[in-house]
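[1] No sequence on hand, only this structure:
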């Protein structure tokens, strides 16, 4: 499912206009992205949690040459599904 298909599904469930639904979804995604980028955790009980995760610097290998390289420390977004979401995906 892509963004426009998600918008169509929400429109079908809520009866709102497609334009209003698209604006709401875009605002929601922007707010989540901004919060996680600032180091905050965003939790939707039953659905899941979006949070930033710190990755330490580490040693890696260039697959083409086998040469050892240093991979810089970084921060990456992570999603952890909630219990109810996991149960529904698993048919429970």
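    All right, it came through fine. Please read all numbers here as calculations on a predicted model, not as lab measurements.
[2] going forward, measure contacts between C-alpha atoms and count neighbours the same way
    OK.
[3] The residue of the chain positioned farthest from its centre in helix, strand or coil?
    Distance from the C-alpha centroid of the chain peaks at residue 65, with 33.7 Å (C-alpha atoms, centre = their mean). Secondary structure, DSSP: H, G, I helix; E, B strand; the rest coil: residue 65 is coil.
[4] for comparison:
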């Protein structure tokens, strides 16, 4: 009986990339690591990262604000912080809604001649 995973970790993603590209599993994992490192450094520096037909990682600065502690009823100051949001592209949203993994791709359609 075969079970379908509900999620894929970074190593498994690297192995899938390696199979797609026809390279070693080690190179696939290194490629995934490199892409994630560039995305992380960009977002940390306040620069958003957009991937066509996939989505965008957008850094968001949250301001400091006062909130109420539900246990004591007292006011607590929540400090300012930087967060990251992910905005799904319309193409990826449509692909996921189609729910057909056999034809799921975010590659651009070829231009007509």
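    Thanks, I have the structure now. The structure presented is a predicted model; accordingly, all values stated were derived computationally and were not measured.
[5] aligned partner of the residue farthest from the centre of the first structure in the second structure?
    In the second structure, the residue matched to residue 65 of the first structure (TM-score structural alignment) is residue 72.
[6] Repeat that for residue 91 of the first structure.
    Counting by TM-score structural alignment, the partner of residue 91 of the first structure is residue 98.
[7] Kindly report the same for residue 29 of the first structure.
    Looks like residue 29 of the first structure aligns to residue 36 there (TM-score structural alignment).
[8] Show the contacting residues for that match.
    Under the criterion of C-alpha atoms under 8 Å, 6 or more residues apart in numbering, residue 36 of the second structure has no contact partners.
[9] For the most centrally placed residue in the first structure, give me its contacts.
    Centroid-nearest residue in the first structure: residue 79, 5.3 Å away (criterion: C-alpha atoms, centre = their mean). Neighbouring residues of residue 79 of the first structure by C-alpha under 8 Å, 6+ apart: 48-51.
[10] again, 10 Å this time
    Contacts for residue 79 of the first structure (C-alpha atoms under 10 Å, 6 or more residues apart in numbering) come out as 41-43, 48-53.
[11] Residue 28 of the second structure now?
    Contacts for residue 28 of the second structure (C-alpha under 10 Å, 6+ apart) come out as 11-22, 34.
[12] 7 Å instead, please
    If a contact means C-alpha atoms under 7 Å, 6 or more residues apart in numbering, then residue 28 of the second structure has 14-15, 17-18 as its contacts.
[13] Where does the strand or helix carrying the residue nearest to the centre of the first structure end up in the second structure?
    Using DSSP states H and E, residue 79 of the first structure falls within strand 74-81. Aligning strand 74-81 of the first structure against the second structure (TM-score structural alignment) gives residues 81-88.
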